[in-house]
Each structure stands twice: as C-alpha cells, then as structure tokens.
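Peer 1: Just need the structure, nothing else, for what follows:
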Amino acid sequence: MKTTMKLLGLAFMTLSLTLTSCGKDGDDGLDGAMGPAGAQGIAGQDGTNGTNGEDGEDGNANVKTIKIDASAWEGSFESVDVSEITQPVLDNDAILAYMLSQNSFYYAMPGTVDGGVYNTRPYYKVGKFYVNFNNLDGTNYSISAGDIVEVKLIIIESTESSTSSKSGKSNARSQLLNAGVDVNDYHAVMDYYGLNH
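Peer 2: I've put the predicted structure just below:
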C-alpha cells in the first residue's frame, strides 16, 4: 500500500508537470481596454492641507482721494474748487484733510503745524474747499509759497443709508476708530483703506 501511494503521488506530480509544460509558448494576447480614471486627489503642500483663514470684515470701497497742489499758496486763506464735494457728500460722508508740508510731514487738518507754529482750519461747501491759517492766539498767520506742498482730501462714503448727516459722518469716523485707526495719522488712514500714499 505504501508503494501504491508513492506511485500515485509520483504519477500525480508527473501529470502536473506535464500539464504545465505542455503546449508551446504562445503569443501574448491583446491588452484589455483602459479602465476609468481615478478620482482627483486633494492638493496639498508638503503632503498636508493648510487651514482656511477667517473672512475679513467688509470694507468700504467708496473712498475717494483728491490731491490738491498747494505749492503756490500764500497768505492766510485759500479757496479751491473741488467738484467731488457735493451736497450728498456734505450731508452724509466724512471728509478728512491732510497737508504735506515742506518738511515732508503730513498734518491733519484742522490741526497744529510744525510743532505749534500755526493752526489750520478747513471748511467745505458744495464744490469748494477753504482753509484758514491762524497763529495759536487766533490771529491770521501768513504762509509763503512752498510752505505747503499739497493737500489731500479723503472722502469716505457713509455705509449707513441715513438722511441724518451726523449719523453718516459719525458712522465713517466710527469705523476708523473701531478699527483702531488714528484719524489724525495720514499714513494710518491710507493704509487702512489700501490707498497709495
């Protein structure tokens, strides 16, 4: 019986070898059709995804900057035509004024200039910008040509639809103050609104 089992085992092995080695090598068959493309992977940097930032507050895109050449101004009073100063602007919007002096400093108007040498007092009416120059005691101060290089007016449209002029103007100023912007600092205001200096 042991011999029979051995013979059957050998016969089975021989049959297996014969079946696997039988036949001649054939040509490879044609490749199958291309499968569907896989889903797009998630893009990342260095194998990781960044986190989304928080949305910023909505800004006020309705900010105008008006540049006035003041290099020839002389005396204690100036008047300039400014068509952008309309009745709706006077009623609702905030107007900030800054002057660039010959020493390359911007000063807020109204305000004291050159460490207390004189004061500026701006006034607005439809189509006009006025400015008085006064000594600290209130008497007229006379500037010379070239003392002031330019004046920039920044008109900030109110974001509040209100017919109350105080409400609209205070809204524009409040927006700056709430954001920690010093309205007397020309560069801070320009940076806040993303305007060119």
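
Peer 1: Only C-alpha atoms from now on, for both contacts and neighbour counts.
Peer 2: Noted.

Peer 1: List of residues touching stretch 71-85?
Peer 2: 124-134, 140-150 (C-alpha atoms under 8 Å, 6 or more residues apart in numbering).

Peer 1: From the residues you listed, list the buried ones, please.
Peer 2: If you count burial by 16 or more other C-alpha atoms under 10 Å, the buried members of the contacts of stretch 71-85 come out as 124, 129, 131-134, 140-143, 147-150.

Peer 1: I'd like the structure of this one too, to check against the first:
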Amino acid sequence: MKIRLKISLCLLASSALTITGCSKDGDVGAIGPQGPQGEQGIQGIEGEQGIKGDPGNANVKHYDIIVSNTDWSANLHFGASNEYRYYTVPADSTGGIELYNFYNEGNIVLAYAKPNYASDSGRGTAINITKLLPYIGMVSTSTEKFGLLIEQQANTNRLLLAKTINGYEPDRIPDEDVPTTIDFRIVLIESSNAVSEIAGKASLLNNLKSSGVDVSNYNAVMNHFGLE
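Peer 2: Predicted coordinates for the structure are as follows:
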C-alpha cells in the first residue's frame, strides 16, 4: 500500500513539473504584437541619366526605288503644251501602300530624287545631290545645258520626268537626255489625328517645322526620323 502511494505521488509531482514548464512558454501558435517601424535608411546615390532615344518614327516608313531610263513612258501631253514621261510606282514597291490613297487620307508623301548619268553618256548634273520633288537641276553636255525636271503627280501614283523651258515649263525629253538611273526615296508620314486631308497634312508639316526640320532638306529629314 505504501509503495503504491509513493509511486502515485511521484507521478503526480512529475505531471506538475511538466504543466508548469509549458505554461512558461505561452500558448502555442499565438502571434505577438507588431514591433515599432524601423528608421528610414539613407537615400542611395542617384543613377546616371540614360542615353536619349532616337526620335519616334513608328508612323514613318520609307522605300527606295531605282528607275532606269527604259522604265519611263514615251513623251505624252499633260495639258496645253506640257509634255512629260511618267513612271507608275507599283504598290509592291511601297509595302502594298497605294500612294494616292495614302495621300488622300490626310497623310504626307515626301519623294526625293537623285539622277545619275553613265560616265560615258557625256552628261552630268551640276547639282549631284538628293533633293525633294519637284526636282529642278541643270544638266550639261559638250554642246549645251538644259534643265531637268522631276515631279510627283499627287492625284496618281506617278513620277514625272521632263526637260524645262523658260526655267520651269515641262517639255519633251529625248531618250539620250533621260538619266541612266534615278534613285528615289519615298517617305510616308502617317497622321495620328482623325482630321481632314488638308488639316492633317498641315498639322504634320507644322510639327516638323516646329521641330526645326526643313522637309526640303533631305539629310535633315533622314536624321530627324533616324532613317539613314
């Protein structure tokens, strides 16, 4: 009997120690209150400024076309005494875009030309640079000089070629005076405004002018849109 009592007392004492030890650690899973926020750290050194990006040209496309002397039509009358040869720009040369439709939707079509004569043709342009159409340049031969006129016909997809008389009036150009090749670059600038044809073109041109860009300056336009 005494032995059983001693064993019971020992077990009871052991249980009391276990309960007392657990109560010191608090309830399992309980979350204590949030501590105070720490002080803000010192601000880091400001990073270097990034490189300035190129002017946006998402709405600008350009296409290069080479027209040889055999690609032009025969001399034709275009009203009164005006005579031209013409070349129709196919839509597949301008990304499937019909120049006439693009122009009539209030967008801008800028066409630049650089005529080239073969070295054995006996002809050379006095201003051998790329210029905005209408292009007027002087061509010299061993016996004469004549004006060369290259235009864009806004109401068609045509480029026009002629000699000039009296400074500008277009006249027929014989085969031997047609440039061996003419390098054309056609720049299409799409208007982002839903405005009329005239207002759209005026807005685009005014934006370029306010940015200091002269559209008659080929290099200025190419540099502005990053097209070189």
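
Peer 1: on that earlier part again, which two of the buried ones among the contacts of stretch 71-85 of the first structure have the greatest separation?
Peer 2: Within these, Tyr124 and Asp147 form the most distant pair, 22.0 Å apart (C-alpha to C-alpha).

Peer 1: Which residue ranges of the second structure form strands?
Peer 2: 60-68, 76-77, 83-88, 108-116, 124-125, 131-132, 135-140, 145-153, 158-165, 169-171, 181-189 (DSSP state E).

Peer 1: could these be laid out in JSON lines, adding distance to Gly226 of the second structure?
Peer 2: JSON lines is the format used below for the strands of the second structure (distance: least, C-alpha to C-alpha, whole Å):
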{"stretch": "strand 60-68", "distance to Gly226 of the second structure": "10"}
{"stretch": "strand 76-77", "distance to Gly226 of the second structure": "38"}
{"stretch": "strand 83-88", "distance to Gly226 of the second structure": "28"}
{"stretch": "strand 108-116", "distance to Gly226 of the second structure": "15"}
{"stretch": "strand 124-125", "distance to Gly226 of the second structure": "28"}
{"stretch": "strand 131-132", "distance to Gly226 of the second structure": "18"}
{"stretch": "strand 135-140", "distance to Gly226 of the second structure": "23"}
{"stretch": "strand 145-153", "distance to Gly226 of the second structure": "24"}
{"stretch": "strand 158-165", "distance to Gly226 of the second structure": "25"}
{"stretch": "strand 169-171", "distance to Gly226 of the second structure": "35"}
{"stretch": "strand 181-189", "distance to Gly226 of the second structure": "12"}
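
Peer 1: so how far is the top helix by length along the first structure from its chain's centroid?
Peer 2: Longest helix in the first structure by number of residues (criterion: DSSP state H): helix 2-21. Relative to its parent chain, helix 2-21 of the first structure has a centroid offset of 84 Å by C-alpha atoms, centre = their mean, to the nearest Å.

Peer 1: Counting neighbours, show which residues of it come out buried.
Peer 2: Buried, per 16+ other C-alpha under 10 Å, within helix 2-21 of the first structure: nothing.

Peer 1: Can you give me the buried ones in stretch 209-219 of the second structure?
Peer 2: So stretch 209-219 of the second structure, judged by 16+ other C-alpha under 10 Å, has buried residues Val213, Val215, Ser216, Tyr218.

Peer 1: List the contacts of the residue mapped onto the last one from the first structure.
Peer 2: In this case it means Tyr218 of the second structure. Taking TM-score structural alignment, Tyr218 of the second structure has Tyr186 as its aligned residue in the first structure. Neighbouring residues of Tyr186 of the first structure by C-alpha under 8 Å, 6+ apart: Tyr98, Tyr106, Tyr107, Ala108.

Peer 1: Please name the nearest non-neighbouring residue to the first one.
Peer 2: Using C-alpha to C-alpha, 6 or more residues apart in numbering and skipping residues adjacent in sequence, the residue nearest Tyr98 of the first structure is Ala108, 4.5 Å away.
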